[in-house]
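> Below: sequence and its predicted model.
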Amino acid sequence: MSAMDIHEILKYLPHRYPFLLVDKVIAYETGKSIVALKNVTINEPFFSGHFPHHPVMPGVLIVEALAQAAAILTLRTKGSVSSDDSVYYFVGIDGVRFKKPVMAGDQLILKVEIERQIKGVWKYTARAEVDDKLITEAKLMCTARNV
């Protein structure tokens, strides 16, 4: 198991502010799993509208953070990095459940495991946690496509 800082993450993800949702990779095992984190601060641009009186991270962004962690794991597994000629897309999201809201000040722990890969489509089991409590779970399917 190894870790990655933000400089290495930027090699794998094309996302940049305000849409980069992985701050650090705590551990990964190539071909198997990744544990990453997103520090959720009050300075996030989405908090000004979701909701000003009760800042909650939108659920779709939690799922996106899980997908970004999955993309890092997949590209690392394939031995490649982000490029201008391909994009890693969602092809399916199943069984998404939101158990608790994510608030400003939370540290979102993103846990993704590869279930299988068939013909360029990768399927993952993903979960997000805060303080060791399940926040969100989902089955994700993604693939890389040339642009």
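Sure thing, it's come through.
> When you work out contacts or count neighbours from here on, use the C-alpha atoms and nothing else.
Noted.
> ok, now which ones touch the spatially most distant residue from the centre of the chain?
Relative to the mean C-alpha coordinate of the chain, counting by Cα atoms, centre = their mean, the farthest residue is H53 (26.4 Å). H53 makes no contacts at all, as judged by Cα atoms under 8 Å, 6 or more residues apart in numbering.
> Next, count neighbours for the nearest residue to R76 once chain neighbours are set aside.
What sits nearest to R76 in space, not counting adjacent residues and going by Cα to Cα, 6 or more residues apart in numbering, is T30, at 6.6 Å. T30 sits with 17 neighbouring residues when counted by other Cα atoms under 10 Å.
> Comparison target, given below:
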Amino acid sequence: MNMSALPHRYPFLFVDRVVEHEPGKSAKGYKLISENDWYITETQKEMPFSIVIEALAQTAAFTALTEGTEIGFLSSVKKAECFGRAVPGDKLDLYFEVLRYKRGFLFGKGLASVNGQKVAEAELGIYMESGT
């Protein structure tokens, strides 16, 4: 999937690749965590939880890319929970599934994992901006 569909660029693009996406239903992607990522420092040895949630939101935006939709923007985060960590060398798998639509918004559940172990999950709301 072409990452230029998102307005984000380095250093604020937190998804390396979207490997599957079905508009209006789900999206799967990943981020390879590196020692060279700007948020990895001597004192911060893992990907911050807030950035994991942003990576899920960027993955979720691909479910909003339907005909007539220009882009999806994160509008809400609920029930965000941290279960583990993603450190340099890890492949952070990202998955988002749409659960419902309401007046130009889609809502669903995001899951981030490393080697099948849950790292984070959250309920996300995405505002679907129409192209005019």
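Noted; the coordinates are in hand. Because the structure is a prediction, the values reported are computed rather than measured.
> So what does the residue nearest to R76 of structure 1 match up with in structure 2?
Here T30 of structure 1 is matched to P23 in structure 2, going by TM-score structural alignment.
> what's the average distance of the helix or strand where A27 of structure 2 lies to structure 1?
Assigned by DSSP states H and E, A27 of structure 2 belongs to strand 26-32. Following the fit onto structure 1, the mean deviation recorded for strand 26-32 of structure 2 is 0.7 Å by mean Cα distance after the TM-score superposition for structure 1.
> Which residues does that strand contact?
With Cα under 8 Å, 6+ apart as the criterion, strand 26-32 of structure 2 contacts 14-21, 55, 59-60, 62-63, 88-98.
> which SSE is the residue nearest the centre of structure 2 in?
Most central in structure 2 under Cα atoms, centre = their mean is L56, positioned 1.9 Å from the mean C-alpha point. In this structure, L56 of structure 2 sits in helix 49-61 according to DSSP H and E.
> now do S34 of structure 2
S34 of structure 2 belongs to no helix or strand, assigned by DSSP H and E.
> Verify the contact between it and L92 for me.
No. Applying Cα atoms under 8 Å as the test, S34 of structure 2 and L92 come out as separate, 10.9 Å apart.
> more crowded one of those two?
For S34 of structure 2 versus L92, the count of surrounding residues by other Cα under 10 Å is larger for L92: 27 against 17.
> list the contacts for that one?
L92 of structure 2 makes contact with 30-33, 86, 112-114 under the criterion Cα under 8 Å, 6+ apart.
> could I get those as a markdown table with distance to A5 of structure 2 and neighbour count?
Shown next, in a markdown table, are the contacts of L92 of structure 2 (distance: Cα to Cα, whole Å; neighbours: other Cα atoms under 10 Å):
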| residue | distance to A5 of structure 2 | neighbour count |
| --- | --- | --- |
| Y30 | 16 | 22 |
| K31 | 16 | 20 |
| L32 | 19 | 17 |
| I33 | 22 | 19 |
| A86 | 25 | 23 |
| A112 | 21 | 29 |
| S113 | 24 | 22 |
| V114 | 25 | 18 |
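> okay if I get these as a markdown table plus distance to G125 of structure 2?
Formatted as a markdown table, these follow (distance: Cα to Cα, whole Å):
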| residue | distance to G125 of structure 2 |
| --- | --- |
| Y30 | 20 |
| K31 | 21 |
| L32 | 25 |
| I33 | 25 |
| A86 | 24 |
| A112 | 16 |
| S113 | 20 |
| V114 | 23 |
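> If we only consider these, which is nearest to I126 of structure 2?
Using Cα to Cα, A112 is the member of these that sits closest to I126 of structure 2, with 17.2 Å.
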